[in-house]
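Novice: any chance you could fold what I've pasted below:
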Amino acid sequence: MPIALLALAVGAFGIGTTEFVAMGILPDVAAYYGVSIPTAGYIISGYALGVVLGAPLLAAVGARVDRKHLLIALMGLFTLGNLASALAPGFGFLLVSRFLSALPHGTFFGVGAVVAASLVPATRRAQAVSLMIAGLTVANIVGVPLATLAAQHLGWRSTYWIVTVIGVITLVALAGLVPRQRPSADASVRSELAALGRGQVWLALLVGAVGFGGMFASYSYISPMMTEIAGFAPTAVTLVLAVYGVGMTVGNLVGGWAADRALMPTMYAGLAGIAVVLVLLHLLAPYGAIAVVMVFLLGFAGSVLVPSLQMRLMDAAADAPSLAAALNHSALNFANAMGAWLGGLVIAAGYGYTAPNLLGAGLAMIGLVLALASGLLERRTRGGGGVPEGGSAGTAPRDVRTGGPAH
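Specialist: Next up is the predicted model:
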């Protein structure tokens, strides 16, 4: 694989670290600024809002910018946002800086996915994308625990100083390793936004928002599930989350390999896997060691889905791949917020800490139905002699750099 993928993976590692470490430092942030923990939680929801809004906006605005330069600009904004977070004099300032840090999140992954796919033969595109995303999954195993440890010994601001350093390293790597990549001559804000008029694009986004929301309905409440139901001590939860991160990393790599061979079946398998694992986790959560195995499989199944979903969106909007790939991360962050909200509702209704698993299984099955509908629609379009909306099925693979056939 090209070494340029390393620069993209390092950036993904930094983004994953800053996104997920917030959960571990909320009590410290709340105590420092004298606010409640729920109020401190706004730095999480504010970040998610920044991802949702920033992905389509920055991807469309950057449609005509050289992709290497766009990646550098996005990482520069991300780094400055984290530096501002490290220096935040007040809670309001911290909220704004977290929102600004999140704006380039989705677009970096979207543009990075397009660049990664362009660096390898068409038959290895999903694997290249999965290697970039691996930086995000590894952040859950290494970055978040280390940053949390630093916060415990050096204060919560140290987490954002660490991410700022990672951002600077990424900037150097992007400048030195990623080749320049001009967008197609007819690229524009209008052409990027035109992709939103395609049904297959919306179906793929719904699959991510609903199907992946099933996983987040459970994962958001893994901590109380493991302590109250599985019987683990609170200190063991970090290890359980690391097991989940390992599952994510392995699933992401397997998902990239499988998607290059059978994209839609891989998507179906990922969604079905999430549903099955969540039902099993609901039933087996009281059995500690088995529950941990289920947590690993949940991370695995969820991450198998991501590369296929990313490639599906890029194929469905072959002439606007950056926007489509960026919107995938808006959809996944919406899934995060929706899944956590719905999971909280069933817990508040008195159904217990394992109830979100059944809710999540239902959401994953709805996502599977949407994915099957997308595949059926594509097959009917092929059978009718037409070209699917994205122009990708029934044709030669497209070169995401030019919009023409890949060689």
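Novice: CA atoms for contacts and neighbours, from now on please.
Specialist: Fine.
Novice: Ser101 against Asn82, yeah?
Specialist: Yes - between Ser101 and Asn82 there is a contact under Cα atoms under 8 Å: 6.1 Å.
Novice: the two: which is more packed in?
Specialist: Set Ser101 next to Asn82 and count neighbours by other Cα atoms under 10 Å: Ser101 wins out with 30 against 27.
Novice: residues contacting the more buried one?
Specialist: By Cα atoms under 8 Å, 6 or more residues apart in numbering, Ser101 lies in contact with Tyr47, Gly50, Leu77, Phe78, Thr79, Leu80, Gly81, Asn82.
Novice: any chance of JSON lines for the residues you listed, columns distance to Leu363 and secondary structure?
Specialist: What follows is the contacts of Ser101, written out as JSON lines (distance: Cα to Cα, whole Å; DSSP: H, G, I helix; E, B strand; the rest coil):
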{"residue": "Tyr47", "distance to Leu363": "24", "secondary structure": "helix"}
{"residue": "Gly50", "distance to Leu363": "24", "secondary structure": "helix"}
{"residue": "Leu77", "distance to Leu363": "35", "secondary structure": "helix"}
{"residue": "Phe78", "distance to Leu363": "32", "secondary structure": "helix"}
{"residue": "Thr79", "distance to Leu363": "35", "secondary structure": "helix"}
{"residue": "Leu80", "distance to Leu363": "37", "secondary structure": "helix"}
{"residue": "Gly81", "distance to Leu363": "34", "secondary structure": "helix"}
{"residue": "Asn82", "distance to Leu363": "34", "secondary structure": "helix"}
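Novice: I have a second one here; can you model it like the first so I can compare?
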Amino acid sequence: MGILQTLFGDDAAVLYERDFQLLLLASLSSPLGASVVSPILEGLTGPLGVSSARAGLLMAVFTAPAIVLIPLVGVLSDRVGRKPVLTGGLLLFGLAGLAVTLTTDFRSVLGLRFLQGVGYTGIAPVLITSVGDIFADDADAEASAQGLRFTAVGVSLTVFPVLSGALVVLAWQYPFYLYGLAVPTALVVWALFEEPTAADAVGPNGADAGHADDADKPVRDGSTRALLSLTTHPRVAATLVGRAVPSFLWFVFLTYNSVVVVRFLGGSAGVAGLLVAAASVASSVSSTQSGRITAAFDTRVVPMFASTTAIGAGVLALVFAPSTLVAGVGVVFAGAGFGLGLTLYRSALTGSAPVELRGGLVSLGESAGRLGSTVAPVLTGAVVAVAAPTLGPVDSVRWGVVGVVAAAVLVGVVSVAVVDRFDAPARSRAGTSTAD
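Specialist: Below is the predicted model:
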């Protein structure tokens, strides 16, 4: 374990947990919904007989279901178990993606993309929750595991867009065959994944011995009323609000990266792609170090605050960069802050709920993130449009981005301050608190 320990510290042992390895495998599929289609949208206009604007709906119909369905799927995973939901999500996601190759009717493709979006809601949130289940008794190991899972996502985000762009040259259908990865993954998860049982959830000292009759059953007795009550706790509510901030800032970057590189700096789309890749690598690297970083502080508040300001500063460095080199430095800061911040917020949510409510709370967090991702380009575009007649095309983008980034960072800072102010709610099964 020498090399792994050098890279990831004492918590490298999490990589030898079989169930966690299965979650890493499933994590390769979770980001494919956007990353496979985004690079080939323009190439789909001909085969599907639509304009570029209408082709963009292929992204919108995929992301839309998550805002509403993720919380419901989270509650479902608490009730029926993680494995059935994860397996079903992977199968629906993969099969719907493969089915796109069978038609050129745009409405049918939109419907299949919508089904993929439904399938996605059973993948990413359940993966995050399951990591929390496995490492419920070790907060540092859980933070490291969440970071390593995010690294697997980063690897997928680096590799599959390149494959998609290469395959579309051969035929427009070929990139959609990449979704086939989710199908065998679902079968492997169903055959080998073992959910933590109620006995596992109570910790090493058997604090919940009174539930011995249920010790061999996955915990799945969360209630909607209890979940809603949990979200009214100030610390939990602030964490949910703060969870939207990294996603919001990240999508501001993704939306305006190419505008800055091509229009302001005279670069190419290829250069813009390299900056996205650099940010993704920085995000992956920082997420792997989340366990070490949290262990270095008495509280998670400091790294949470630092991650939020790093993303904001990185985005501002991009839009005001005098050269692509400076822009590259900015996006590395943004990526590093995003990877760390996303991991810390997800870990904070998994640690704020008893095991029977964890899936529902994590799913609410993911919905908050999706909401931030959806609002970011719309809000920023509206601000830029309003400012354009007065400031001109360049300064309207720069100062419009400044305005929305400053507002988002302020929301993030206030959220972190509230998290620091209040202790975590009691965790009913473990009988412990996760106060930092």
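Novice: can you calculate the TM-score here?
Specialist: Aligned and superposed, the two chains score 0.86 in TM-score terms (TM-score structural alignment, normalised by the length of the first structure); 386 aligned residues with a Cα RMSD of 2.5 Å.
Novice: which helix in the second structure has the most residues?
Specialist: When the second structure is parsed with DSSP state H, its longest helix is helix 355-421.
Novice: what helices or strands is that helix leaning on?
Specialist: helix 57-80, helix 124-134, helix 224-231, helix 234-258, helix 301-319, helix 324-350 (3 or more Cα pairs under 8 Å, 6 or more residues apart in numbering; DSSP states H and E).
Novice: how far off centre is the fourth one?
Specialist: Right, the one you point to is helix 234-258 of the second structure. Offset of helix 234-258 of the second structure from its chain centre (Cα atoms, centre = their mean, to the nearest Å): 10 Å.
Novice: between it and helix 355-421, how many degrees?
Specialist: Angle, helix 234-258 of the second structure to helix 355-421, by axes from the mean of the first three to the mean of the last three Cα atoms, to 10 degrees: 80 degrees.
Novice: where in the second structure does stretch 78-87 of the first structure fall?
Specialist: Under TM-score structural alignment, stretch 78-87 of the first structure corresponds to residues 93-102 of the second structure.
Novice: now that stretch: buried residues?
Specialist: Buried positions in stretch 93-102 of the second structure, judged by neighbour count with 16 or more other Cα atoms under 10 Å: Phe93, Gly94, Leu95, Ala96, Gly97, Leu98, Ala99, Val100.
Novice: considering the contacts of Ser101 of the first structure, which are maintained in the second structure?
Specialist: Retained in the second structure (both residues aligned by TM-score structural alignment, their matches' Cα atoms under 8 Å) from these: Tyr47, Leu77, Phe78, Thr79, Gly81, Asn82.
Novice: how about those residues in a markdown table, adding distance to Arg125 of the first structure?
Specialist: Below are those laid out as a markdown table (distance: Cα to Cα, whole Å):
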| residue | distance to Arg125 of the first structure |
| --- | --- |
| Tyr47 | 29 |
| Leu77 | 27 |
| Phe78 | 26 |
| Thr79 | 28 |
| Gly81 | 31 |
| Asn82 | 31 |
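Novice: what's the spacing between the residue nearest the centre of the first structure and Gly135 of the first structure?
Specialist: Ranked by distance to the mean C-alpha position of the first structure (Cα atoms, centre = their mean), the top residue is His329 at 5.3 Å. Noted for His329 of the first structure: a distance of 15 Å to Gly135 of the first structure, by Cα to Cα, to the nearest Å.
Novice: so what corresponds to Val65 of the first structure in the second structure?
Specialist: Match for Val65 of the first structure (TM-score structural alignment): Val80.
Novice: now for that match: which residues touch it?
Specialist: Contact partners of Val80 of the second structure, counting by Cα under 8 Å, 6+ apart, are Arg220.
Novice: closest one of the contacts of Ser101 of the first structure to Phe108 of the first structure?
Specialist: Phe78 (9.5 Å; Cα to Cα).
Novice: pretty sure that closest one is touching Ala102, no?
Specialist: Yes - assessed by Cα under 8 Å, Phe78 of the first structure is found in contact with Ala102 at 7.0 Å.
Novice: list the contacts of Thr148 of the first structure.
Specialist: Residues near Thr148 of the first structure by Cα under 8 Å, 6+ apart: Val21, Gly24, Ile25, Trp156, Thr159.
Novice: run through who's touching the match of stretch 78-87 of the first structure.
Specialist: Stretch 93-102 of the second structure has contacts (Cα under 8 Å, 6+ apart) with 109, 112-113, 115-120, 173-174, 176-183.
Novice: try it again at 6 Å.
Specialist: Residues from elsewhere that reach stretch 93-102 of the second structure, judged by Cα atoms under 6 Å, 6 or more residues apart in numbering: Val109, Leu112, Gln116, Gly119, Gln173, Phe176, Tyr177, Tyr179, Gly180, Ala182, Val183.
Novice: can you give me the helices in the stretch 51-200 of the second structure?
Specialist: Ranges of helices in the stretch 51-200 of the second structure, per DSSP state H, counting those that start in this stretch, are 52-55, 57-80, 82-99, 106-120, 124-134, 139-167, 182-192, 198-201.
Novice: closest to Thr324 of the second structure out of those helices?
Specialist: Between Thr324 of the second structure and these, the tightest spacing by Cα to Cα is seen for helix 139-167, at 20.2 Å.
Novice: what's the match for Ala407 of the second structure in the first structure?
Specialist: Checking TM-score structural alignment: Ala407 of the second structure goes with Leu363.
Novice: which residue, neighbours along the chain excluded, lies closest to Trp250 of the second structure?
Specialist: Excluding its sequence neighbours, the residue lying closest to Trp250 of the second structure (Cα to Cα, 6 or more residues apart in numbering) is Phe338, at 6.9 Å.
Novice: how close does the aligned partner of the one you found in the first structure get to Val246 of the first structure?
Specialist: Using TM-score structural alignment as the criterion, Phe338 of the second structure maps onto Gly302 of the first structure. Going from Gly302 of the first structure to Val246 of the first structure by Cα to Cα gives 12 Å.
Novice: neighbour count: these two, which is higher?
Specialist: Gly302 (30 against 22).
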